[in-house]
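Participant: Fold the following, please.
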Amino acid sequence: MAAPHAGEDDRQFPSRQGEPGAAPGPRSLGRRKLLRGGALGAGAAVLGAGFQGVAAAAPAPADPTPAVGPFQLFSQADLEFETLFALGGAGYGVAEVGEIVTAVNAINAQGATYQTYVDQFQALAQRVHRIADRALRAGHRASARSAYLRAASYYDCCLFFVLGTTARAQEAALYATMQNCWDRATQLFDHPFERIRIPYGKSWLPGYLLKPDARDIRRPTVIVNNGSDAQNVDAYVMGGAAALERGYNALIFEGPGQGSMLFEREIAYRPDWEQVITPVVDYLRSRADVDRDRVALIGLSMCGESVIRAAAFEHRLAAVVSDPGVVDAWLAWPASLRGLFANGATEAEVNRIWQQDVIPTLAPGDRFTLSKRAELFDSRFMLAARAGEMFTDLWGLGQAVMRLDCGPVAHQVTSPTLVTQFEGEAFYPGQGRQLYDLLRCRKALHDFSTAESGTEYHDAPMSPQTHYQVVFDWLDSYLGAR
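Facilitator: Below you'll find the model as predicted:
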């Protein structure tokens, strides 16, 4: 842990701190790399210059960077990264290593593309889904729960890449099938997860309250706030299961731009995340089974920025985890794309260059990556992607993403805050340290690394148990271990 500043958390909290902006680890993975690292080329850094898309079309050429550790699943980096999350989920029972490896071998044998990936994982998901249905009919609840969780995870693998395939128009249906498997699994735990609706303006947010047992007592509760593309089954792996293991309640929910709010209700992400979290906190504090003074908040991936924004205005949180620390989400987008907004460019200029000079040059891999990353910010972008078209309002996208910047308000956070960052972070490199320095509350910074049992790369996809052991050991200091 860093040397404390005045008012910092002086608890003993082991941490290795790397230098801000340090070179990434042996492999920068996934769509994070495609978005951040010049995947669109350098030619658009100045207004008026077009740029040539160079992200991998399908099938992709081999990635020149070394393999992860002793193995490599795919040469295409984004396929590799997503699959590492599925492998990591095996530790919490939402995947089976043998099933994943068999699917990976089949995909590589056919030639790894978005299409072959989705086709193969969908076939696996459907097979496991049928196993779950048969087990449930036969009264084998544990077997059914396991299979429904795994099926949800494999459908989730498909959901991320479906916009890059001929099945792009089926995105909402694929989400619904995945969610159905997750929902069925939640009702087969020894203590079923409670389906909830959180009042949200004139509407509601869907979610689940997870409790470790049926006792009617007030417990500390951890809100697990997923990121820009995680689903409920991911949030279970990334904090929900760890909370239950420690005797806490966990709240998993879908906010604007997430899950069913995006895919089915077409409600876009919003930057003022306190308007989301405050209703969630209100709801929890109204319940007899929640200790209203011990409610914590974890923000995953891009929501590492959003939970800091929320905590700057919502001061009833016992603790906050920005996982990883994010200050400015716009910096995760390619410099070449951000450059279109430079030098006082107008909306008309940006969109003209985007539509006339850029879109025609985009390679298939670029088109998929940009469509996927844009869809949560406006239903127009999502519907265009489902129709196989590239969105045309780059100006609107840029304005939406640029508002995801908690820097101006981070000093207003009063809750104790843990900031994490990851070796080889390809999406928000250096921003964890930046956020830590901006905070004026009690705080801690933890660096995850290769040496710490494979917890490198954005969100530590391979090691959720090690990752959340660190997070929850810190939370125990404020919520009180039971």
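
Participant: alpha carbons only for contacts and neighbour counts from here, please
Facilitator: Noted.

Participant: what about H446, distance to S322?
Facilitator: Distance of H446 to S322, given as Cα to Cα, to the nearest Å: 11 Å.

Participant: More neighbours: those two, which one.
Facilitator: Counting neighbours by other Cα atoms under 10 Å for H446 and for S322 shows that S322 has the greater number, 28 against 25.

Participant: where does that one land in three-state SS?
Facilitator: At S322 the chain is in strand, as set by DSSP: H, G, I helix; E, B strand; the rest coil.

Participant: my guess is it contacts A311, does it?
Facilitator: No. Taking contacts as Cα atoms under 8 Å, S322 lies outside contact range of A311: 10.4 Å.

Participant: Now list whatever residues contact both of H446 and S322.
Facilitator: Common neighbours of H446 and S322, using Cα atoms under 8 Å, 6 or more residues apart in numbering, are L418, V419, T420.

Participant: need the contact list for the last one.
Facilitator: By Cα under 8 Å, 6+ apart, the residues touching T420 are V321, S322, D323, P324, G325, G432, L445, H446, D447, F448.

Participant: could those be laid out in CSV, adding distance to P59?
Facilitator: Formatted as CSV, these follow (distance: Cα to Cα, whole Å):
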residue, distance to P59
V321, 38
S322, 36
D323, 33
P324, 32
G325, 34
G432, 35
L445, 40
H446, 38
D447, 35
F448, 33
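
Participant: quick check, nearest of the residues you listed to A235?
Facilitator: D323 (12.4 Å; Cα to Cα).

Participant: quick one: that closest one from S143, how far?
Facilitator: For D323, the distance to S143 equals 32 Å [Cα to Cα].

Participant: When the two are compared, which one has more neighbours?
Facilitator: D323 (27 against 17).

Participant: ok, the residue nearest to the spatial centre of the chain - contacts?
Facilitator: For the chain, the residue nearest the mean C-alpha position is G227 (3.5 Å; Cα atoms, centre = their mean). The neighbours of G227, taking Cα under 8 Å, 6+ apart as the test, are Q258, G299, L300, S301, M302, C303, G304.

Participant: Am I right that L84 is in a helix?
Facilitator: Yes. Assigned with three-state DSSP, L84 falls within a helix.

Participant: For I196, which three-state class applies?
Facilitator: Following three-state DSSP, I196 is assigned to strand.

Participant: quick one more, to check against the first:
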Amino acid sequence: MIARRRFLAHTAVAGSAAALGYASGRRGLDEEVASARFHGDDALGQGQAAGVWHRYKFIGQPVMDAQVVFWLGLSSMGLTDVGEVLDTATRIRPGDERSWFEQWLATAKRVRAYGEEAEARGHTRSAASHFLRAGAYYRAGLMRYADRADPRLVEATIAGLDLHGRALRMRGYDSRQVDIRYESGVLYGRVYYAPGAARAPAIVLQQGLHAWPEDTMWVIDGALQRGYHVLSFHGPGQGASLRLHGHPFRPDWEVPVGRVLDFAERDERLDTGNIVLMGLSFGGYLAPRAASRERRLRALVANPGVLSWRDAMMRHFAAIPGLLELHRRGPAAFDRAIDAASLALPDARWYFDDVTWKHGVSAPHQVIDELGKYDNSDGVADIRCETLIMEGCAEDASPGESERLYAALTCPKHMMVFDASTASQVHCQGGNQLLAQARLFDWLDERVTR
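Facilitator: Model (predicted):
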């Protein structure tokens, strides 16, 4: 959901230009950014601007602007409000990771203060609304911040979760935070129970590389309204399980999912004969990987579907002239090229700081090695549960992978496509998730017994 294709495409030219001594690429990018309302679709944005809503310039930096679209889209769930998101965007310096973090924190603290004042005056409904938004703004700041030495990173994590839980309690949700046993520690999770339902089917919900389940209320509220319980979790490498407990991603995703399902089996209200595993973004690879080894699932939802995260990422890196060849020559040359790219494109430094942290490695060249482990081509035929793939025609993180996954599946399967006419065509239907909510649960209601 962070427009990986646009980030890596910009790195391909701007970053490689810096590594090879060509500064003109960056000047062209700066001139184009200043002159158009929309981001272009070529590597430097110098081509004809694409006049589509999801490429509008709010900050003037392509990856940041894709993230702004994501947060604007959550306004329909009450997680954000349009004016607060746009006001924050006007204060962010393009490409500046610290500016992104600090301006979202400023908004979060201001909205949190609204909630504290409303609560002190006895206005519980108003306070809940403010706390829900404030929690989301703390998480927005964390989406693009990987400075592990900054103590505010942990503080924002705790605030983003606590305010979310506080708002849920004030609104009367039947929900509780849970610790799910994992390795020698825990994974962070939360269970939500549908109103009036005792034992009911459950959605086991996970996100991917950047967003959190708390940002996915379009799934959670949609499930609760239709009589499904929800068990959401932060897997290793994600959200609080990374930031508070130090667990990095792992390729054998069936292990953490197995621990989550073990936890579900101990909750008498969760009908473990009707478990739906749903993964979004990078989770659209991770969830099918788990389902290929895990037999306790009634259905699987991948949004979008990904057969090989390795292949999707390598296609991005292959677009950077000479980069993979540098990796083949040795780690030192590759890491020097990334350092040079970072001088011209701050996104490169943020991206590699972020993914090295989340994958538990220490240098950029190790990211390439680690991503090589994320391929499910040999296991996908072992998925037995009915599978739904949700795909937008403007998918840019893993284009073409939904089709590859669909073709490889041998279980009952369905491809749900969102074209441009739906205004839900981007990664994970960001910006217009109400249609996705309706179509997802219409599909589930026709297949899962309640």
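
Participant: Do you know the score for how well these two fit?
Facilitator: With the length set by TM-score structural alignment, normalised by the length of structure 2, the two chains reach a TM-score of 0.86; 429 aligned residues with a Cα RMSD of 3.1 Å.

Participant: Give me the subset of the shared contacts of H446 and S322 of structure 1 lying in strands.
Facilitator: Counted as lying in strands by DSSP state E, out of the shared contacts of H446 and S322 of structure 1, are L418, V419, T420.

Participant: Pull the number of nearby residues for Y285 of structure 2.
Facilitator: Residues contacting Y285 of structure 2 under the criterion other Cα under 10 Å number 29.

Participant: Distance of the residue sitting furthest away from the middle of structure 1 relative to S146 of structure 1?
Facilitator: Distance from the C-alpha centroid of structure 1, by Cα atoms, centre = their mean, peaks at A138 (35.6 Å). For A138 of structure 1, the distance to S146 of structure 1 equals 14 Å [Cα to Cα].

Participant: ok, now L40 of structure 1?
Facilitator: On the measure of Cα to Cα, L40 of structure 1 and S146 of structure 1 end up 41 Å apart.

Participant: Between those two, tell me which one has more neighbours.
Facilitator: The residue with more neighbours, out of L40 of structure 1 and S146, is L40; 28 against 21, by other Cα under 10 Å.

Participant: which residue sits closest to that one, ignoring its sequence neighbours?
Facilitator: Nearest residue to L40 of structure 1, sequence neighbours excluded (Cα to Cα, 6 or more residues apart in numbering): G53, at 4.6 Å.

Participant: Confirm that the one you found lies within a strand, as I assumed.
Facilitator: No. Under three-state DSSP, G53 of structure 1 sits outside any strand and is assigned coil.

Participant: Surely it is in contact with P360?
Facilitator: No. Under the criterion of Cα under 8 Å, G53 of structure 1 is not in contact with P360, lying 9.4 Å apart.

Participant: neighbour count winner among those two?
Facilitator: Neighbours were tallied for G53 of structure 1 and for P360 using other Cα under 10 Å; the higher tally belongs to G53 (23 against 14).

Participant: With structure 2 overlaid, how far apart is the lengthiest helix in structure 1 on average?
Facilitator: In structure 1, assigned by DSSP state H, the helix with the most residues is helix 114-137. With mean Cα distance after the TM-score superposition for structure 1, helix 114-137 of structure 1 departs from structure 2 by a mean of 2.3 Å once superposed.

Participant: Run through the neighbouring helices and strands of that helix.
Facilitator: Here helix 114-137 of structure 1 touches helix 97-110, helix 141-161, going by 3 or more Cα pairs under 8 Å, 6 or more residues apart in numbering; DSSP states H and E.

Participant: try it again with 10 Å
Facilitator: helix 77-88, helix 97-110, helix 141-161, helix 171-186 (3 or more Cα pairs under 10 Å, 6 or more residues apart in numbering; DSSP states H and E).

Participant: what span of structure 2 lines up against the last one?
Facilitator: Spelled out, that is helix 171-186 of structure 1. Under TM-score structural alignment, the counterpart of helix 171-186 of structure 1 in structure 2 spans residues 153-168.

Participant: do the same with the shortest one
Facilitator: Using TM-score structural alignment, the residues of structure 2 aligned to helix 77-88 of structure 1 are 62-73.

Participant: By how much does that stretch deviate from structure 1 on average?
Facilitator: After superposition, stretch 62-73 of structure 2 averages 1.3 Å from its match (mean Cα distance after the TM-score superposition for structure 1).

Participant: where exactly do the strands run in the stretch 251-400 of structure 1?
Facilitator: For the stretch 251-400 of structure 1, the strands defined by DSSP state E, counting those that start in this stretch cover 290-300, 319-323.

Participant: okay if I get those strands as a markdown table plus distance to A185 of structure 1?
Facilitator: A markdown table is the format used below for the strands of the stretch 251-400 of structure 1 (distance: least, Cα to Cα, whole Å):
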| stretch | distance to A185 of structure 1 |
| --- | --- |
| strand 290-300 | 23 |
| strand 319-323 | 26 |
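
Participant: tell me the most buried of those?
Facilitator: strand 319-323 (a mean of 27; mean count of other Cα atoms under 10 Å).

Participant: which helices and strands does that strand pack with?
Facilitator: Here strand 319-323 of structure 1 touches strand 219-225, strand 290-300, helix 303-311, strand 417-422, helix 431-438, strand 443-448, helix 464-479, going by 3+ Cα pairs under 10 Å, 6+ apart.

Participant: so stretch 222-239 of structure 2 corresponds to what in structure 1?
Facilitator: Going by TM-score structural alignment: stretch 222-239 of structure 2 matches residues 242-259.

Participant: Aligned counterpart of D291 of structure 1 in structure 2, please.
Facilitator: Per TM-score structural alignment, the equivalent position to D291 of structure 1 in structure 2 is D271.

Participant: right, I mislabeled it, should have said R440 of structure 1
Facilitator: Alignment note (TM-score structural alignment): R440 of structure 1 maps to T410 of structure 2.

Participant: who are the neighbours in contact with its match?
Facilitator: Neighbour list for T410 of structure 2: V380, A381, D382, I383, R384, C385, E386, T387 [criterion: Cα atoms under 10 Å, 6 or more residues apart in numbering].

Participant: Tell me the secondary structure at it.
Facilitator: Secondary structure assignment for T410 of structure 2 (three-state DSSP): coil.

Participant: what's the neighbour count on I100 of structure 1?
Facilitator: Around I100 of structure 1 there are 20 other residues, counting by other Cα under 10 Å.

Participant: I figured it hits Q122, correct?
Facilitator: No. I100 of structure 1 is not in contact with Q122 according to Cα atoms under 10 Å; the separation is 11.7 Å.

Participant: overlap in contacts of these two?
Facilitator: Counting by Cα under 10 Å, 6+ apart, the shared contacts of I100 of structure 1 and Q122 are Y154.
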